[in-house]
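here are the coordinates; sequence isn't available:
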């Protein structure tokens, strides 16, 4: 399990390393474009359960810490789906990985 820390302390989110690696690529791509967006997550039972949302903006520190030492392979279709989510009014959130070759990113664009 990895950790995303935003603004030094305002949001500390524990996320599985593979998911975090994909989220990192999307978040950093948005920041390179100077784009802000919301990030949503489910708060686990160990932390009281519920949901969390934070507004991510370039220029505010974000830190990605991975427990594992190996960089996971990247699923480009997952990146596409996550980027679509980040660009939507609902914002970015950890979502299940689409199967490679599923065309989920394309159907998400067309279907809405």
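Perfect, thanks for sending it. Only a predicted model underlies this, so the values are computations on that prediction, with no experimental measurement involved. Residues are numbered from 1 along each chain as shown.

going forward, measure contacts between C-alpha atoms and count neighbours the same way
Fine.

what ranges do the strands span in the protein?
Using DSSP state E, the strands of the chain run over 2-6, 11-15, 37-43, 50-56, 62-65.

Which one of those lies nearest to residue 88?
strand 37-43 (8.7 Å; CA to CA).

for comparison:
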């Protein structure tokens, strides 16, 4: 169980898989300088907070593995975040096994660019040229 820390004072317990999907949607909206409400329920008590570009958020994961992201779920969460009701912890949609691979995306990773090795005799010229 991960935690979404709101403005350095409030913490919201959220399953790591859901938290990974919420993080993508929330950061996408905040990058566009969009504000929106976020509602959740814990132990039968519903709460709502306002997310905006000036609010500090921290996504803390209990696990150490990044889950595969479900594109259909990301789309549903993004649509909810853009609605008048705002973002909430929607359940993950069921996907058919045949379309699961197409509907899931890997979390982004950073791969450094590779450059050809330079010939020491010819600075700036790749080997074999």
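Structure received. In this text the structure is predicted, and so the values were computed from the model without any measurement.

picking up where we left off before, redo the strands of structure 1 as CSV? Include mean neighbour count and distance to residue 28 of structure 1.
Compiled in CSV, the strands of structure 1 are given as follows (neighbours: other CA atoms under 10 Å; distance: least, CA to CA, whole Å):
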stretch, mean neighbour count, distance to residue 28 of structure 1
strand 2-6, 18, 13
strand 11-15, 17, 17
strand 37-43, 17, 12
strand 50-56, 13, 11
strand 62-65, 16, 9
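
quick one: which of the ones you listed is nearest residue 86 of structure 1?
strand 37-43 (6.5 Å).

distance between the closest one and the chain's centre?
Chain-centre distance of strand 37-43 of structure 1: 8 Å, with CA atoms, centre = their mean, to the nearest Å.

hang on, the earlier thing: mind putting the strands of structure 1 in TSV, distance to residue 77 of structure 1 included?
What follows is the strands of structure 1, written out as TSV (distance: least, CA to CA, whole Å):
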stretch	distance to residue 77 of structure 1
strand 2-6	22
strand 11-15	19
strand 37-43	19
strand 50-56	23
strand 62-65	22
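
Of all those, which one is nearest residue 89 of structure 1?
Comparing the strands of structure 1 by CA to CA, strand 37-43 comes nearest, at 8.4 Å.

Outside of the closest one itself, list whatever touches it.
Strand 37-43 of structure 1 is contacted from outside by 13, 49-57, 86-87, 90-94, using CA atoms under 8 Å, 6 or more residues apart in numbering.

swap in stretch 1-15 of structure 1?
By CA under 8 Å, 6+ apart, stretch 1-15 of structure 1 touches 16-17, 20, 41, 54, 56, 60-68.

quick revisit: can you tell which of the strands of structure 1 is closest to residue 110 of structure 1?
Nearest of those (CA to CA): strand 37-43, 21.8 Å.

mean shift between the closest one and structure 2?
Once superposed with structure 2, the aligned residues differ from strand 37-43 of structure 1 by a mean of 0.4 Å; criterion: mean CA distance after the TM-score superposition for structure 1.

Outside of stretch 43-54 of structure 2 itself, list whatever touches it.
30, 31, 33, 34, 35, 36, 37, 38, 39, 40, 41.

Mind telling me what the first one corresponds to in structure 1?
Just to be clear, that refers to residue 30 of structure 2. Alignment note (TM-score structural alignment): residue 30 of structure 2 maps to residue 31 of structure 1.
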